[in-house]
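here's my sequence, what's the structure:
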Amino acid sequence: MTSPFYNPAPIFLDNTGKPVAGGFLYFSESGTTTPKLTWSDEALTIPNPNPVPLDSAGRANNNIWIKGSYSVRLTDSLGAMIWTRNVSDGSTGQAQFPPMESGKFLTNDGSAYLWDDVRQVPDPTGSANKILSTDGANLIWIAQQAIPASNASSGAGFLRIGDYMLQCGKSQCPATGTPATSTTVTIPVAYTQTPFVVATVGTFPFYTPSWGGAGVIMARPSSLNSIEVQMHGNAGTINSETIVVAPIDFCWFAFGKVT
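Here you go, the predicted model:
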């Protein structure tokens, strides 16, 4: 069997990645320095010189056909060796493969071929509902952890997560004809600890354009299931523009721990 040493003609490079201008390829019996012929034709009738010279671009100007196994040395123009490779007519200029090893795959370390362990995913047979994991050294199938059921619930006017609940609603403070008004709101679900409460309102009817002030609102928990909301005109002068002349709508919010 014969084989081309290369096809098409490569550029041979030195260890810095530069073309080996004017270098040489020495061919010898595999594992020895005994010269061995190569040929410029597939019929092996036209011998090549040995060493085969490279041109200024690092290429051999003639074809190189080989038969059998060889050791090949690449040198620079002064004869300094750059690398040595073992090739055969069953390869195309690469190093010979090492003897095969069962259960391993072919790889390389940058300069030679070698066999390495196959890191396969373990057989999933019998591992239904398991997920692939690792113990730091091996791939293993482990039982898939169940996602805990959600402990959150919600509805009209509430959001509960575990033992905590946010409740909200709307109510009114009544018209009083004075700068102040108040009311008590019952919270649907009682808290086990004093809740945090807030009340908010938009534009107050008791607003005083002349001095630019606005009414104030205050909310506090009056029990574990009620809120007291107070409003005041926040003006020093009591007149028709600073008194509560109509019911005032507001929204309330309560948050805390429940049973």
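
C-alpha only now, for contacts and for neighbours.
Fine.

number of residues surrounding E228?
Neighbours of E228 under the rule other Cα atoms under 10 Å: 17.

typo on my end, K257
18.

what sits against it?
The neighbourhood of K257, defined by Cα atoms under 8 Å, 6 or more residues apart in numbering, consists of 163-165, 191-193, 195.

distance of it relative to S111?
Taken as Cα to Cα, to the nearest Å, the spacing of K257 relative to S111 amounts to 69 Å.

which SS state does A254 fall under?
Put simply, A254 is strand when judged by DSSP: H, G, I helix; E, B strand; the rest coil.

and the closest residue to it other than its chain neighbours, what element?
Of all residues not flanking A254 in the chain, V197 sits nearest, at 4.4 Å (Cα to Cα, 6 or more residues apart in numbering). Counting by DSSP states H and E, the secondary-structure element that holds V197 is strand 196-200.

coming back round to it: just the buried ones among the contacts of K257, please.
For the contacts of K257, a neighbour count by 16 or more other Cα atoms under 10 Å gives the buried set as 164-165, 191, 195.

want to put them side by side, so please do this one too:
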Amino acid sequence: MSGTRFYDPAPVMFGADGTEIANGGLLYFYELGTTTEKATYSDSDLTTANTNPVVLDSAGRAEVNIWLDGTYTVKFTDADGNAVWTRTVGADESDSDDIPTLVSGQFLTNDGTSLKWSDITQVPDPTDLTDYVLKSDGTQAYWAESDSTDADVDYSSTTIRVGGMLILMGSSSIGTGANVPTKNIDFPLTFDSAPKVYVTMTQNGVNSTGYSAIPSVSAVTATYFTITADSNRGVSIANALTFDYLAIGPYTAE
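Model (predicted):
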């Protein structure tokens, strides 16, 4: 338990010069920052209001107990109404720090003004729930079986397979001696259906007049694609046309 510090509940008030006891002095209590009167009370339950102003006796002490309800602007005058000081005075801060009655299974928090108990949001016990994932129904957290699996990945220097997707990488060349040579390139693995094929030239096929050939993919199946080279000049391709290709498509591993 903690103790409560003793303080003087009936201090002696002095006048403006600090030497004369404020016999008959007056304490006016207002809403904070206004001249609207605000009640103080003679009991801690705040049921019996004091007069406003509170009158000091001949010893310069308040004639009643003064219990506050929040924060006030307080004006202190002598018996003739001459102002001595005006101050902002707050209720005993310990009042707002009182710990409310304990509630089983809750934790102590605050709403910015006072302390309160609130529910504890905890992660449920994960015992025997290996590989489960944490989910929520909008109210409570719970563990559930994962609805995803790790991707099945295989790869080499020429193939990459991620789950049901296959990427093949290869190189080849197309022959010479024709105006528009054509060649079928077989895939080392069979796709489930025709993939997408992309060709990148690694050497231009140059004919005797210096023209470069233009490659194109003219047909694609699940097992091969056809590449065609064309100088677009009606002359034969003199040099071999080398290229790299990339094929991407669906694949079911055996």
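
re earlier: identify the residue range in structure 2 corresponding to the strand holding V197 of structure 1.
Applying TM-score structural alignment, one finds that strand 196-200 of structure 1 aligns to the residue range 196-200 of structure 2.

distance between the matching stretch and the chain's centre?
What separates the centre of stretch 196-200 of structure 2 from the centre of its chain is 43 Å, taken as Cα atoms, centre = their mean, to the nearest Å.

how about the helices in structure 2?
Assigned by DSSP state H, structure 2 shows helices spanning 93-96.

what's near enough to touch the residue located most distally from the centre of it?
Most distant residue from the mean C-alpha position of structure 2: S208, 66.5 Å away (Cα atoms, centre = their mean). Taking Cα under 8 Å, 6+ apart as the contact definition, S208 of structure 2 lies against A238.

can you tell me how far it sits from S218 of structure 2?
In this view, S208 of structure 2 and S218 of structure 2 are 25 Å apart by Cα to Cα.

please enumerate the strands of the stretch 101-250 of structure 1.
Read by DSSP state E, counting those that start in this stretch, the stretch 101-250 of structure 1 holds these strands, from start to end of the chain: 104-108, 113-117, 130-134, 139-143, 152-155, 158-161, 164-173, 180-186, 196-200, 216-223, 226-232, 248-257.

any chance of TSV for those, columns distance to P47 of structure 1?
Written out in TSV, the entries for the strands of the stretch 101-250 of structure 1 read as follows (distance: least, Cα to Cα, whole Å):
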stretch	distance to P47 of structure 1
strand 104-108	33
strand 113-117	30
strand 130-134	58
strand 139-143	55
strand 152-155	86
strand 158-161	88
strand 164-173	92
strand 180-186	108
strand 196-200	99
strand 216-223	106
strand 226-232	107
strand 248-257	96
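
what's next to the match of strand 196-200 of structure 1, contact-wise?
Applying Cα under 8 Å, 6+ apart, the set of residues contacting stretch 196-200 of structure 2 is 215-217, 220, 225, 243-249.

which pair of the residues you listed spans the longest distance?
Longest distance between any two of the contacts of stretch 196-200 of structure 2 is 21.3 Å, between P215 and G249; criterion Cα to Cα.

which one's more surrounded, these two?
For P215 of structure 2 versus G249, the count of surrounding residues by other Cα under 10 Å is larger for P215: 23 against 19.

for the alignment partner in structure 1 of the more buried one, which non-adjacent residue is closest in space?
The pairwise alignment with structure 1 assigns P215 of structure 2 to I217, based on TM-score structural alignment. Counting by Cα to Cα, 6+ apart, the nearest residue to I217 of structure 1 once its immediate chain neighbours are dropped is M231, at 4.5 Å.

what's the one you found aligned with over in structure 2?
Using TM-score structural alignment as the criterion, M231 of structure 1 maps onto A229 of structure 2.

right, and its match touches V180 too?
Yes: under the contact definition of Cα atoms under 8 Å, A229 of structure 2 touches V180, with a separation of 5.4 Å.

who's more crowded, those two?
Regarding A229 of structure 2 and V180, a neighbour count based on other Cα under 10 Å identifies A229 as having more, with 25 against 20.

could you tell me how many residues sit around T259 of structure 1?
When neighbours are counted by other Cα under 10 Å, T259 of structure 1 registers 11.

for it, give its distance to L114 of structure 1.
Distance of T259 of structure 1 to L114 of structure 1, computed by Cα to Cα: 68 Å.

can you pick the most crowded of the contacts of stretch 196-200 of structure 2?
Neighbour counts for the contacts of stretch 196-200 of structure 2 (other Cα under 10 Å) peak at P215, which has 23 neighbours.

that one contacts I227, correct?
Yes: contact between P215 of structure 2 and I227 holds when scored by Cα under 8 Å: they sit 6.7 Å apart.

so what sits against both of these two?
Taking Cα under 8 Å, 6+ apart as the contact rule, P215 of structure 2 and I227 touch no residue in common.

excluding sequence neighbours, find me the nearest residue to N207 of structure 2.
A238 (4.4 Å).

ok, F6 of structure 2 to T182 of structure 2 distance?
104 Å.

list the contacts for the residue lying closest to N108 of structure 1 once chain neighbours are set aside?
Ranked by Cα to Cα, 6+ apart and with sequence neighbours excluded, the top spatial neighbour of N108 of structure 1 is L114, at 5.3 Å. Applying Cα under 8 Å, 6+ apart, we find L114 of structure 1 in contact with 97-98, 106-108.

which one of the residues you listed is nearest to G157 of structure 1?
Distance from G157 of structure 1 was checked for each of those by Cα to Cα. The minimum falls on T107, at 65.7 Å.

how about V258 of structure 1: what's its closest non-neighbour residue?
Taking Cα to Cα, 6+ apart, and ignoring the residues beside it in sequence, V258 of structure 1 has Y191 as its nearest neighbour in space, at 4.6 Å.
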